[in-house]
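K.L.:
Next one to model:
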Amino acid sequence: MKRARAGWNGAVLVCGKCSRKLDGGFGAKGRSRLAKALRQCAGLGKGRKASVGVIETKCLGLCPKHAVTVVDTRRPGEWLVVEPGEDVAALAARFASPVR
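P.N.:
Coordinates of the predicted model:
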């Protein structure tokens, strides 16, 4: 088995099914999917060198109406339901900060 290094301190799992149902709703113009908008935020970094990885998954099983389910792997007991138009920069800052 080979290993690849990543500078991640954790990962953020974004439900792809929820994102697909909304068809955007995030970012500067409100047209981006949540995972893409989070990756573009300053402070998280990019790719394997990021402080926190952002991964769009299949269905997470919690299906809120008109919102996206998000899980921070550093806080597995606390799932977030993010509605379109919420401040993505504030959400990214939450994930970039160390867990207490």
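K.L.:
Please count neighbours and contacts with C-alpha atoms only from this point.
P.N.:
Fine.
K.L.:
For stretch 44-52, which outside residues touch it?
P.N.:
Stretch 44-52 is contacted by residues 5-12, 38-39, 53, 92-93, 95-96 when judged by Cα atoms under 8 Å, 6 or more residues apart in numbering.
K.L.:
Now the second one, please; I'll put the structures next to each other:
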Amino acid sequence: MKTKIRSNWSHAILVCRKCSKKNLKRGGGYGPKGRPLAKALKAETGAKRGRKAPLGIVEVSCLGVCPDRGVVVVDSRSPGQWQIVLPDADIRELARQLEDLSSPARAGGSLTRP
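P.N.:
The predicted structure is shown next:
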């Protein structure tokens, strides 16, 4: 039995599932189609499911710190800085920053407002 499995992920993006779905019910979806944040990021980055994708976008249970209408995103390259993404955020810019392999994603600023 294998005890280790190789993955192509360069890093993982953790997205609060509960608050993303709550915003969707309020009419605050993400991206042009108004999807939950994780699905919008997967569509924008072209990330596929599973271990063969270049990066992992994973919905996690509630992190307990999401503000009203915001969703917390954690980049595994900089776990000490959590990002808050609002429904009016520029998903293309956010996806570009999160999939950039050369440097950790920046917190604040252009991530929360277009």
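K.L.:
Widest-spaced pair of the contacts of stretch 44-52 of structure 1?
P.N.:
Distance extremes for the contacts of stretch 44-52 of structure 1: the farthest pair is 5 and 93 at 23.6 Å, using Cα to Cα.
K.L.:
neighbour-wise, which of those two wins?
P.N.:
Applying other Cα atoms under 10 Å to residue 5 of structure 1 and residue 93 shows that residue 93 carries more neighbours, namely 15 against 7.
K.L.:
wait, doesn't residue 69 of structure 2 sit right on residue 21?
P.N.:
No - counting by Cα atoms under 8 Å, residue 69 of structure 2 does not reach residue 21; the two are 10.3 Å apart.
K.L.:
ok so, going back, now, which of the contacts of stretch 44-52 of structure 1 sits nearest residue 72 of structure 1?
P.N.:
Using Cα to Cα, these come closest to residue 72 of structure 1 at residue 12, 4.6 Å.
K.L.:
So the closest one versus residue 82 of structure 1, what's the distance?
P.N.:
13 Å (Cα to Cα, to the nearest Å).
K.L.:
Between the contacts of stretch 44-52 of structure 1, which sits nearest residue 61 of structure 1?
P.N.:
residue 12 (15.7 Å).
K.L.:
Now do the contacts for that closest one.
P.N.:
Residue 12 of structure 1 neighbours (Cα under 8 Å, 6+ apart): 52-55, 70-73, 95.
K.L.:
tell me the secondary structure for it?
P.N.:
Assigned with DSSP: H, G, I helix; E, B strand; the rest coil, residue 12 of structure 1 falls in the strand class.
K.L.:
hey, which helix is longest across structure 1?
P.N.:
With secondary structure taken from DSSP state H, structure 1 has its longest helix at helix 88-96.
K.L.:
Tell me the gap between that one and the middle of its chain.
P.N.:
In terms of Cα atoms, centre = their mean, to the nearest Å, the centre of helix 88-96 of structure 1 is found 9 Å from the chain centre.
K.L.:
Which residue range of structure 2 does that helix align onto?
P.N.:
Mapped onto structure 2 using TM-score structural alignment, helix 88-96 of structure 1 covers residues 91-99.
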